[in-house]
Structures are given as structure tokens and as C-alpha cells.
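> Let me see the structure of the following:
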Amino acid sequence: MEEGLPDEIWRRIFEIGIEKSRLSYKDVCCVSITSRRLKRLSNEDTLWTHLLNLDFSIPIDDDDDIVIPASKTLYKTMFDKDRERKIAAHRRAVLRAESDVGVCLRNLKQLQRQLADERDKARAAECLSGFECLAATNHTGSSSKTASSGAMCFTYSLQNLCARDGS
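All right, here's what the predicted structure looks like:
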């Protein structure tokens, strides 16, 4: 199929495909492995110059006296740098997300500690009121149920205090 068309037409097909964004660098590389002739044509600097200009916005003038490497080599270098930049940006985003998770976990642990402290305070207050009830029942001779409840709360409060102090 390709042998029936002259090189100029194949070259123009490549150029139009690249200019219209129908052919990417991957497509040009894939076509290059189909035959020696297409490999030779796809390695031409003009094609890679167009790809450089489109993909990396690097205008390259033929009139400049600046010595630059072959366009395909320059494209590969730019592609590698761009890939490394994207990988680094992704790595930073992952680290930022992991840091946010760590902050949230620390905040969660702090809130859990505060909740436990508030529960202990509420139990202590409940026990204190039960103890006051116990004291009141001892003076008035009320029911033994309130007295035993108050005594349990008092014992629980002492155990809690001892557990906190490490005694």
C-alpha cells in the first residue's frame, strides 16, 4: 500500500495529521515501526518540529543560527522533563493528601480524648450527686437502692481517679 505513494505524499500526510492534531507522537512512533521507509520518513526533523511546537509550544525557526539537537531528540528530552514534572506534581499532591489525613487523625484522637474526659466528668458528677444522695439518705434513712447506687458511684469514681493517677 505505502509503496504506491511517493515520499512527498507520505510526508504531507504526516504533516497534515500532525497539524490537525490527528497524529500524536505515539502515532508517529507506531507508524515508524511498520516499514523502513515510514521509519525514515517519520524520523524527519520537520515532523518533530511540528510536534514540538504543538505539544510544548516551542517555536523553532530554521533561520536561527542557534545549534539545536535533532527535533526528535529535543522532543524526547522535553517529553521526559514534562513527564518528570507531572510525576513530581502527583507526588506532591499525594504527600499533601497524606498530610491532611494525618492532621485529621490527630484532630480525631484529640476529640476522642476530649469526649472521654467529658464522659468521665459526667460520670463523676453523676456519682457526686449519687454520693450526696447517699449522704442525704443516711441522714434521713431513705431507701437502700439509692444508697447502694451512690456507694457504687463513689467506688467507681475512686477507681477512675486511681486509674488516672497510675495508683
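> CA atoms for contacts and neighbours, from now on please.
Noted.
> after the lengthiest helix in the chain, next one along is what?
If you go by DSSP state H, the chain has its longest helix at helix 71-140. Using DSSP states H and E, the helix or strand that follows helix 71-140 in sequence is helix 144-165.
> one more to put side by side:
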Amino acid sequence: MSALPDDLLRRIMEIGIQSGTLGCADLCRLSIACRRLRFLAADDSLWSHLLFSDFPSDFNFNFNDISSSDVNSKLKRLYKARYESDRYRKRQQQICAVLKLQGKIAEQSGKIRRIELQILEEKDKLDKADAERKYLCQIRHASVALNVWQPEVVRARQEQMVRQCTVPVKSRIKTVEMELSSCKNQIACLRKSLITEKRRLCEAEEKLARVNYHPLQDVEGASLKSGERRITNKKLKLSKTSKF
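So this is what the prediction gives:
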């Protein structure tokens, strides 16, 4: 590469930037390879192409706002400032998206809890209505059984059950059966709503995980775990050797 002239190397970089195969990170990596590449990578023409391609709406800049004391070019410093502000803006957007999704998850969780409480209440009503229906059916059977011969003990118990009931049995049974049907339908609708809300909650949690995902976090966590394992293995080896 030392045999190549500077103009050719600069042209190669320009072609790479114009074709999209060479980005700002690649150009920075080239600049730390050697002094020659550092000088070539700081050329204003390269960073002007990057500014125009990455930030076309902000391609109006003022050279007087940037001092020339730095070894890097003015456009490189301008690109760095614009990149940092854009990264800060994206970070703020990510934070807003995370807060919005967290609020949505809290809202969905509250809806799920309310639906679950409503289901429990409807089940309690259903159990009470079913118990009342069974009791009324027993009274109806007892009133029918009074028309036929029964032992005196059984007959007295049936008469007592019939006397204790102060409501018309047949009409009350129909009302209770309607309540049972209404409770069952209400529970079925609430269960459908619960499934829908749980599905929305899972979607919101998955979206939040995608927004919060950062590959370097997993890599750092894995490297920390591997480092901890290496430390524990060294401690075990040292303890074993000290025993001997």
C-alpha cells in the first residue's frame, strides 16, 4: 500500500463512501491505522460526502463556527457534532417509546386484573344461583312427594321444607335459571376479553424487549459471566494445589 499514491488512496475512499460500503466508522478505523491514512481520512471532500449522505437535510454549515486548531478536518468535527446530536435525539425517542410502552403494559395489566376480578364475581354469583336452584328443586320435589304416601318422618321433613320457602317455587326457578344463563354468558365474554388483553400485553412486552434490546449488553453480560467462571476455576485450582 505504501507504493500507491495519495490521490489513488483518496479516490478509493471516495468510491467506498459514494457506494455506501465505507461509512464514518470505517473511515475512523482507517484514520487510526497509520499517520498517512489519518491525514487522508481527514480530507474535507470525504466528510462532505458523508454529511450529504447521512444528514442531507442539515447540509448547511458554517466553517467559521469551527476552529482549525484540531488535527481533524472541520467537516469531520461538524459530522461528529451532528452525529452526537442525532444519537441524543434517537436516544430521547427511544426513552419516550419505552415510557409509552411501559404505560401501555401497566394499563393492560390493570385491565387484566379488573377482568379477572369480574370473572371471580360472576363465578361467585353463579355458585350462589346454582345452590339456590338446587334448593328450590329439592323443595319442588318435596311438594310433589307430599301428594303420594310417605313415611311420617320423611313427610314431616318435606312439609317443613315447603313451609320454609316463602317464594313461588316455579317462577323463582325460572328466574334463577335465567340468572345462571346470564352469568355463564358473562363469564364467556369476560374470558374472551381476558384472552385478548393478555395477547395485547404479550405484544407490548415483546415490543418493549425489542426497543430495549442492545446486542452489546448481551455480549458484556456473557463476557462478565465467562470472566467470573474463569476466576472461580482459578480459585478452585489454587485451593486444590494448596491442599497438596
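> Quick TM-score on the pair, please.
For these two chains in superposition, a TM-score of 0.72 is obtained (TM-score structural alignment, normalised by the length of structure 1); 141 aligned residues with a C-alpha RMSD of 2.6 Å.
> Which strands or helices does the longest helix of structure 1 pack on?
helix 45-56, helix 144-165 (3 or more C-alpha pairs under 8 Å, 6 or more residues apart in numbering; DSSP states H and E).
> Can you tell me the centre-most residue of structure 1?
Residue closest to the average C-alpha location in structure 1 (C-alpha atoms, centre = their mean): V94, at 3.0 Å.
> Stretch 219-233 of structure 2: which residues count as buried?
By neighbour count on 16 or more other C-alpha atoms under 10 Å, the buried set for stretch 219-233 of structure 2 is empty.
> residue range for that stretch in structure 1?
Aligning stretch 219-233 of structure 2 against structure 1 (TM-score structural alignment) gives no matching residues.
> now, of the helices and strands packed on helix 71-140 of structure 1, which is deepest in the fold?
Among these, helix 45-56 has the highest mean neighbour count (mean count of other C-alpha atoms under 10 Å), at a mean of 18.
> L136 of structure 2 against I173, yeah?
Yes - using C-alpha atoms under 8 Å, L136 of structure 2 makes contact with I173 at a distance of 6.6 Å.
> The residue nearest to the centre of structure 1 corresponds to which position in structure 2?
Using TM-score structural alignment, V94 of structure 1 pairs with V98 in structure 2.
> ok, that match to L201 of structure 2 distance?
For V98 of structure 2, the distance to L201 of structure 2 (C-alpha to C-alpha, to the nearest Å) stands at 14 Å.
> Same check on K80 of structure 2?
Counting by C-alpha to C-alpha, the gap from K80 of structure 2 to L201 of structure 2 is 40 Å.
> Then F52 of structure 2?
In terms of C-alpha to C-alpha, F52 of structure 2 sits 42 Å off from L201 of structure 2.
> Where does the closest residue to L9 of structure 2 other than its chain neighbours sit, in terms of helix or strand?
Excluding its sequence neighbours, the residue lying closest to L9 of structure 2 (C-alpha to C-alpha, 6 or more residues apart in numbering) is L40, at 7.9 Å. Assigning secondary structure by DSSP H and E places L40 of structure 2 in helix 35-41.
> Specify, as a residue range, where stretch 179-193 of structure 2 falls in structure 1.
Going by TM-score structural alignment, stretch 179-193 of structure 2 sits over no part of structure 1.
> cool, and stretch 8-28 of structure 2?
With TM-score structural alignment as the criterion, stretch 8-28 of structure 2 aligns to 9-29.
> Need the contact partners of that stretch.
41-42, 47, 50-51, 54 (C-alpha atoms under 8 Å, 6 or more residues apart in numbering).
> Tell me how many other residues crowd the aligned partner of Y83 of structure 2 in structure 1.
Under the alignment defined by TM-score structural alignment, Y83 of structure 2 corresponds to F79 in structure 1. Residues lying near F79 of structure 1 (other C-alpha atoms under 10 Å) number 15.
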